[in-house]
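S.K.: here are the coordinates; sequence isn't available:
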């Protein structure tokens, strides 16, 4: 186990260093930071549709596991369009708040976690092994994107609470 910890920490540091574009900005909030990157356009559209912009622009701090457009494209065909319909706002809100944890959880904090309670109310499973950090079925591809009101960890899969998985 002791040998694994440095490997995981090195992996987290390399994830933190990975940056296609410099997203980090402790001067902008979570929403503005995500909105500044095309790779999060689906997420930003969803946040707007769920009326969560003001919440995620709030004081926080928040930790957001942010799925990319590519992550959304992995959902079954028609799922995103269905979630964005006004009549499905409650379901969309449930999905999005499942991606948010209260507080600022940095990569170094992950080492002591096996789960985290989301704003939605359910727990996500946290697994750190083989140089990867997994949140439920999603892999963290970039960690510690600092914002003025929290932190973003980029993930490659949309997280779905068990209740939503059954509904889909």
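M.R.: Right, received. Where do you want to start? Computed from a predicted structure; not experimentally measured. Numbering: from 1, shown residues only.
S.K.: CA atoms for contacts and neighbours, from now on please.
M.R.: OK.
S.K.: what's the longest strand anywhere in the chain packed up against?
M.R.: Scanning the chain for the longest strand, with DSSP state E as the assignment, gives strand 138-147. Other helices and strands packing on strand 138-147, by 3 or more C-alpha pairs under 8 Å, 6 or more residues apart in numbering; DSSP states H and E, are helix 4-17, strand 132-135, strand 150-155.
S.K.: what sits against the residue nearest the centre of the chain?
M.R.: Geometric centre of the chain, nearest residue: residue 65, 1.1 Å, by C-alpha atoms, centre = their mean. With contacts defined as C-alpha atoms under 8 Å, 6 or more residues apart in numbering, residue 65 is in contact with 99-100, 152-155.
S.K.: from those, which is closest to residue 12?
M.R.: Distance to residue 12 across the contacts of residue 65 (C-alpha to C-alpha) is lowest for residue 153, with 10.7 Å.
S.K.: save the contacts of residue 65 as a markdown table, and put in distance to residue 43 and neighbour count too.
M.R.: Listed next are the contacts of residue 65 as a markdown table, based on distance: C-alpha to C-alpha, whole Å; neighbours: other C-alpha atoms under 10 Å:
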| residue | distance to residue 43 | neighbour count |
| --- | --- | --- |
| 99 | 11 | 24 |
| 100 | 13 | 21 |
| 152 | 12 | 27 |
| 153 | 13 | 23 |
| 154 | 11 | 21 |
| 155 | 12 | 25 |
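S.K.: alright, now check it against this:
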């Protein structure tokens, strides 16, 4: 079993996420002890953003904004799909903003649908989502 970063790299469907995490300087954080729950947007999720968005976000001058977006996708605890099944909760993300998690019909996270759940890693868990979650503020 690998940590969250190595698992995402090995999966092959998170190239944009891995590039963004690298640009934001968050690789060491997500290789840390955790536990973390990462709602990982697939490459298809990033592709749904307006043209040029990702290219703009990975520029050095946009690192604070990129970091805020990425840390919004991380909860500083291990949360499995079974923990939210049939429930609604609002956990705080690493960015400080709360997420709206609704497990009443599948699992939705702040408008993003979990398409693959419970990918266990040595330092947490990855849930694949179909939409990039953007900060409210």
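M.R.: Cool, the structure landed. In this text the structure is predicted, and so the values were computed from the model without any measurement.
S.K.: if we can go back for a sec, comparing the helices and strands packed on strand 138-147 of the first structure, which comes out most buried?
M.R.: strand 150-155 (a mean of 26; mean count of other C-alpha atoms under 10 Å).
S.K.: ranges for the helices of the second structure?
M.R.: 4-11, 15-23, 27-30, 43-47, 53-57, 63-71, 81-84 (DSSP state H).
S.K.: where in the second structure does stretch 50-62 of the first structure fall?
M.R.: On the basis of TM-score structural alignment, stretch 50-62 of the first structure is assigned to residues 24-36 in the second structure.
S.K.: show me what counts as buried in that stretch.
M.R.: Within stretch 24-36 of the second structure, the residues that count as buried by 16 or more other C-alpha atoms under 10 Å are 24, 26-27, 30-32, 34-36.
S.K.: quick check: the farthest pair among those?
M.R.: 24 and 35 (19.9 Å).
S.K.: do you know how far residue 113 of the first structure is from residue 34 of the first structure?
M.R.: Plainly put, residue 113 of the first structure is 25 Å away from residue 34 of the first structure if you go by C-alpha to C-alpha, to the nearest Å.
S.K.: looking at these two, which has the bigger crowd around it?
M.R.: Between residue 113 of the first structure and residue 34, counted using other C-alpha atoms under 10 Å, residue 34 has the larger neighbour count: 22 against 11.
S.K.: corresponding residue for that one in the second structure?
M.R.: That one, residue 34 of the first structure, aligns with residue 8 by TM-score structural alignment.
S.K.: right, and its match touches residue 16 too?
M.R.: No. Residue 8 of the second structure lies out of contact with residue 16 (C-alpha atoms under 8 Å); the separation is 10.3 Å.
S.K.: against residue 12 of the first structure, how distant is residue 91 of the first structure?
M.R.: Taking C-alpha to C-alpha, one finds residue 91 of the first structure at 32 Å from residue 12 of the first structure.
S.K.: who's in contact with the aligned partner of residue 154 of the first structure in the second structure?
M.R.: Using TM-score structural alignment, the equivalent of residue 154 of the first structure in the second structure is residue 128. Residues near residue 128 of the second structure by C-alpha under 8 Å, 6+ apart: 39-42, 114-117.
S.K.: now the buried members of the residues you listed.
M.R.: Counted by 16+ other C-alpha under 10 Å, those give 39-42, 114, 117 as buried.
S.K.: out of those residues, which is nearest to residue 59 of the second structure?
M.R.: residue 41 (19.3 Å).
S.K.: format the helices and strands packed on strand 138-147 of the first structure as TSV; extra columns: distance to residue 28 of the first structure.
M.R.: As requested, those are arranged in TSV below (distance: least, C-alpha to C-alpha, whole Å):
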stretch	distance to residue 28 of the first structure
helix 4-17	18
strand 132-135	25
strand 150-155	10
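S.K.: residue 81 of the first structure is nearest to which of these?
M.R.: Proximity to residue 81 of the first structure (C-alpha to C-alpha) singles out strand 150-155 among those, at 20.4 Å.
S.K.: quick one: which of the helices of the second structure is nearest residue 94 of the second structure?
M.R.: Here helix 63-71 is closest among those (C-alpha to C-alpha), at 5.2 Å.
S.K.: which part of the first structure lines up with that closest one?
M.R.: Using TM-score structural alignment, helix 63-71 of the second structure pairs with 89-97 in the first structure.
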